[in-house]
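> Sharing a model prediction with you, sequence too.
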Amino acid sequence: MKSVVHHAFLDPKKRRFGIVGGLGALGGADVLLKMIRSAQRMSSLSGTDIAFEQRHFGEEAIVADGSYDPTRRKFYIYNALKDMEARGIDTALVPCFLSHTFLGEITPEVGLQVVSVFDALCRHFTSEVVGVRKIGVLTSTYLKRAGMFERELGRFGQVIYPDDDTQASTVMQAVYGARGLRAGHHGGECQHLLLDACLHLVDAGADIIVPGMTEIPVLIDSLRPQVPVPILDANLLYAEYALGIDAAAPRRGFKLGVVGGVGPAATVDFMHKVVKLTAATRDQDHIKMVVEQNPQIPDRTANLIGSGDDPTIALLATCMRLKADGADAVAIPCNTAHAYVDRIQPYLDIPIVNMLSEVVRYIRETLPAVTRVGLLATSGTVASGVYKSATEAAGLELLVPDGAVQASVMEAIYGRRGVKAGFTRGACAAHLVDAIVHLQSCGAEVIVLGCTELPLIELTNIDAQRLPLIDPTAILARCCVALAGASCDARPDTVEAEAL
């Protein structure tokens, strides 16, 4: 069955709300109706865009089983939220208590704000409810066993439920039975069953009753006059709370976008160094990364020193795809590609972490006595002058190899037995050592391995210790780890919503 979507024209200047229907259809429709009425009563929200999406989701009464498997429900909600995100909806409601047991698994993977019904209930208890000792809850057997209400509402009072026999014969029958709410019956037997369940909770000492299934508030007007304690309209509270909170970007962890394939081995090396430099005790402590391994980006050196294709558009397109996939910043583990960063950055609204400027800053901070810096890089990087500009701006003199030695450096990188061909020992190492010795004899006090493949070449301890060798890949990785840490420190653990 095709999805059924109801929404007005989405005005870009207005808040855009979406309601995931179909989880129970009756409860979702009730939230929609109450949200529309609430918005109409608020002059500032008049004409608010509200999209209601209901697809076929025929699980029938299996939700009544305490051993219910919610996997299909997770996929349903994830797909519905992603579709809403694609249509520009900024705030979504999921009117299904059961689904809130796993919403935390879904919300980090979508780019819109998903409002919690439990946040709405907690706000109401905090601001409106006093003197409560016991909170009676009418919910499904699955949620009763899951302990969700104890975790969310337990600080406001003792959470109690109908006993097991009453739960099965009244609450579940009233909602899931043959003459229950889900079967289309809105009075008679189901109403009497719910009334019996409410009175059972009152006899057990409940000072207030919370409907923990979205179908129950449909009958709230007929139940309230017959029950001697307040019954909350959870659907109305949910709708009003969602309308009253500010639109906010979803809270999620920092994500690093990586332009990969320039070159492929250097990309893997960069990711390895990010992992190694991250202080973590478990998988979840590591940085989320999205990588586009795109070796088809035109060769940067070929373009800078010859007639090779311009890689600017390919680099920008890759960065934009990373941005679309949720990246908060971009790393390009390729020195030569940084000759194009100034062209790309104005067209990208997330930062590209500039490896070259970070290398110069590192030298200045850790080796303050250094004045002469040697550079071993591709001929394209050398010809572009990007390192020369960065070092001279910091008051450093840049030294590069003469023509013959620069040819050896290129052989170490691009040669038949070079590092781009998969070699890390032998001829490529000999070429690199010769270049290091050459720059040392020219007066270099430190050498930047200014091609991200060069640090992959294995040197003997003696050769590696001739003078300090700077690994830009490691510096870029360290900077990205620090950026992720700063982003997490700046993000509050909780965001207080503004009440109307």
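Perfect, I can see it now. Numbering: from 1, shown residues only.
> Could you use CA atoms for every contact and neighbour count after this?
Fine.
> in the stretch 1-150 of the chain, which spans are helices?
For the stretch 1-150 of the chain, helices defined by DSSP state H, counting those that start in this stretch occupy the ranges 25-41, 71-86, 103-106, 117-128, 141-146, 148-153.
> In addition, the following structure is provided for comparison:
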Amino acid sequence: MENFFTILGGMGTLATESFVHTLNRRTDAHRDQDYLNYIVVNHATIPDRTEFIKNPSLENPEEKLIEDIKIHSQLAPEFFVIPCNTAHYYFEEMQKSTKIPILHMPRIAVEAIGENFPTAKRIAVLATEGTILTGVYREELEAQGYEGVIPDEALQEKVNRLIYQEVKENKNLNFELYHEILADVALKMDCEVTILGCTELSVLYETYDLAGEFNIIDAQAETVHRTLLMMGKEDLLDEHK
């Protein structure tokens, strides 16, 4: 197979399914041959990224991630996509392990702020505790001239519940809790834009269209957009026009 890319997924599986579904839905295709060539690797048994970041005595997922990168680099994809924000804590080491470019999901999300909300300065980040602790979004926001704001303890508990208990454990796309969290950000955090920096939140973003009510940048949706551009395809839902 030529002219393809590789999706390193399974972190979690529903989020990987959401990435693929969003990618296909936004591809301008009228026959089988119009869709993109790609390989999906659903490595569901990679150790939990957030659990390790919070407790380094647990199994480190970095070794498994780098092993996957090395194995699948042998097939020579155009680039890798990793639909897991927390895994980007290991981005530098993963990229060092291959000559194949790896798309940086948090960086792509932050770059999209200026395209969609050019006057915004104060940006909220909703993500796993692991992603928050690593500072991957804070670093990208500061590097691009934004102020990054993270939830307080009470709001982070709601985000954790939505990600882990609702979506991951029970496959429940809890609209009421999702809307409540976004409303809390708008009312209490004084931020112009909210980044959804967790691919479980991206599943909710794909399902419920709240763009008319809240200023949202979804990291996964922006990575889908970048993927389509890099593969020379039009994005049917291009919000950047």
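Right, received. Where do you want to start? Just so we're clear, the structure is a prediction, and the values are computed from it rather than from any experiment.
> Can you pull the TM-score for these?
A TM-score of 0.89 describes the superposed chains when it is computed by TM-score structural alignment, normalised by the length of structure 2; 230 aligned residues with a C-alpha RMSD of 1.8 Å.
> Relative to residue 409 of structure 1, which of the helices of the stretch 1-150 of structure 1 is closest?
When these are compared for distance to residue 409 of structure 1 using C-alpha to C-alpha, the nearest one is helix 71-86, at 48.1 Å.
> How about the closest one, which residues are buried there?
For helix 71-86 of structure 1, the neighbour count (16 or more other C-alpha atoms under 10 Å) marks 73-74, 76-78, 80-81, 84-85 as buried.
> try stretch 288-308 of structure 1
Per 16+ other C-alpha under 10 Å, stretch 288-308 of structure 1 contains these buried residues: 289-294, 297-302, 304.
> of those residues, closest to residue 465 of structure 1?
So of the buried residues of stretch 288-308 of structure 1, ranked by how close each gets to residue 465 of structure 1 (C-alpha to C-alpha), first place is residue 301, at 28.9 Å.
> Counterpart of the closest one over in structure 2?
Aligned by TM-score structural alignment, residue 301 of structure 1 pairs with residue 50 of structure 2.
> any idea what sits nearest that match, other than its immediate chain neighbours?
residue 130 (4.1 Å; C-alpha to C-alpha, 6 or more residues apart in numbering).
> That neighbour reaches residue 54, doesn't it?
Yes. Residue 130 of structure 2 is within contact range of residue 54, at 6.8 Å (criterion: C-alpha atoms under 8 Å).
> Now check structure 2 for the residue matching residue 386 of structure 1.
Using TM-score structural alignment, residue 386 of structure 1 lines up with residue 136 in structure 2.
> can you check residue 122 of structure 1 too?
Residue 122 of structure 1 maps onto nothing in structure 2, by TM-score structural alignment.
> Sort out for me which of the buried residues of stretch 288-308 of structure 1 are in strands.
Residues of the buried residues of stretch 288-308 of structure 1 located in strands (DSSP state E): 289-293.
> Return the closest of those with respect to residue 6 of structure 1.
Nearest to residue 6 of structure 1 among these, with distances taken as C-alpha to C-alpha, is residue 290, at 34.3 Å.
> The closest one -> structure 2?
So, by TM-score structural alignment, residue 290 of structure 1 is matched to residue 39.
> separation between that match and residue 2 of structure 2?
11 Å (C-alpha to C-alpha, to the nearest Å).
> cool, residue 177 of structure 2 as well?
43 Å.
> neighbour-wise, which of these two wins?
residue 177 (15 against 10; other C-alpha atoms under 10 Å).
> Isn't that one up against residue 162?
Yes. Residue 177 of structure 2 lies in contact with residue 162 (C-alpha under 8 Å); the separation is 6.9 Å.
> in the lengthiest helix in structure 1, what's buried?
When structure 1 is parsed with DSSP state H, its longest helix is helix 472-490. By 16+ other C-alpha under 10 Å, the buried positions in helix 472-490 of structure 1 come out as 472-481, 483-485.
> wait, is residue 309 of structure 1 part of a helix?
No. The assignment for residue 309 of structure 1 by DSSP: H, G, I helix; E, B strand; the rest coil gives coil, which leaves it out of any helix.
> List the contacts of it.
Neighbouring residues of residue 309 of structure 1 by C-alpha atoms under 8 Å, 6 or more residues apart in numbering: 298-299, 302-303.
> again with residue 440 of structure 1
Counting by C-alpha under 8 Å, 6+ apart, residue 440 of structure 1 has contacts 374, 467.
> if we go to 6 Å?
By C-alpha atoms under 6 Å, 6 or more residues apart in numbering, no residues touch residue 440 of structure 1.
> Let me know the helix or strand that it is in.
With secondary structure defined by DSSP states H and E, residue 440 of structure 1 is part of helix 427-441.
> now do residue 275 of structure 1
helix 264-277.
> Onto which residues of structure 2 does that helix map?
Counting by TM-score structural alignment, helix 264-277 of structure 1 sits on residues 13-26 of structure 2.
> and what of stretch 315-327 of structure 1?
Aligning stretch 315-327 of structure 1 against structure 2 (TM-score structural alignment) gives residues 65-77.
> Mind listing what's buried along the matching stretch?
65-66, 69-70, 72-73, 76-77.
> nearest to residue 191 of structure 2, of the residues you listed?
Looking across the buried residues of stretch 65-77 of structure 2 and measuring by C-alpha to C-alpha, the closest to residue 191 of structure 2 is residue 65, at 33.9 Å.
> Which residue of structure 1 lies farthest from its centroid?
residue 441 (50.2 Å; C-alpha atoms, centre = their mean).
> which residue packs closest to residue 208 of structure 2, ignoring adjacent ones?
residue 175 (7.6 Å).
> Give the aligned equivalent of the one you found in structure 1.
Residue 175 of structure 2 maps onto residue 429 in structure 1, by TM-score structural alignment.
> same check, this time on residue 115 of structure 2
That one, residue 115 of structure 2, aligns with residue 365 by TM-score structural alignment.
> mind checking which helix or strand its match is in?
Judged by DSSP H and E, residue 365 of structure 1 forms part of helix 355-366.
> if we can go back for a sec, other residues contacting the match of stretch 315-327 of structure 1?
Residues contacting stretch 65-77 of structure 2 (C-alpha under 6 Å, 6+ apart): 4-5, 94.
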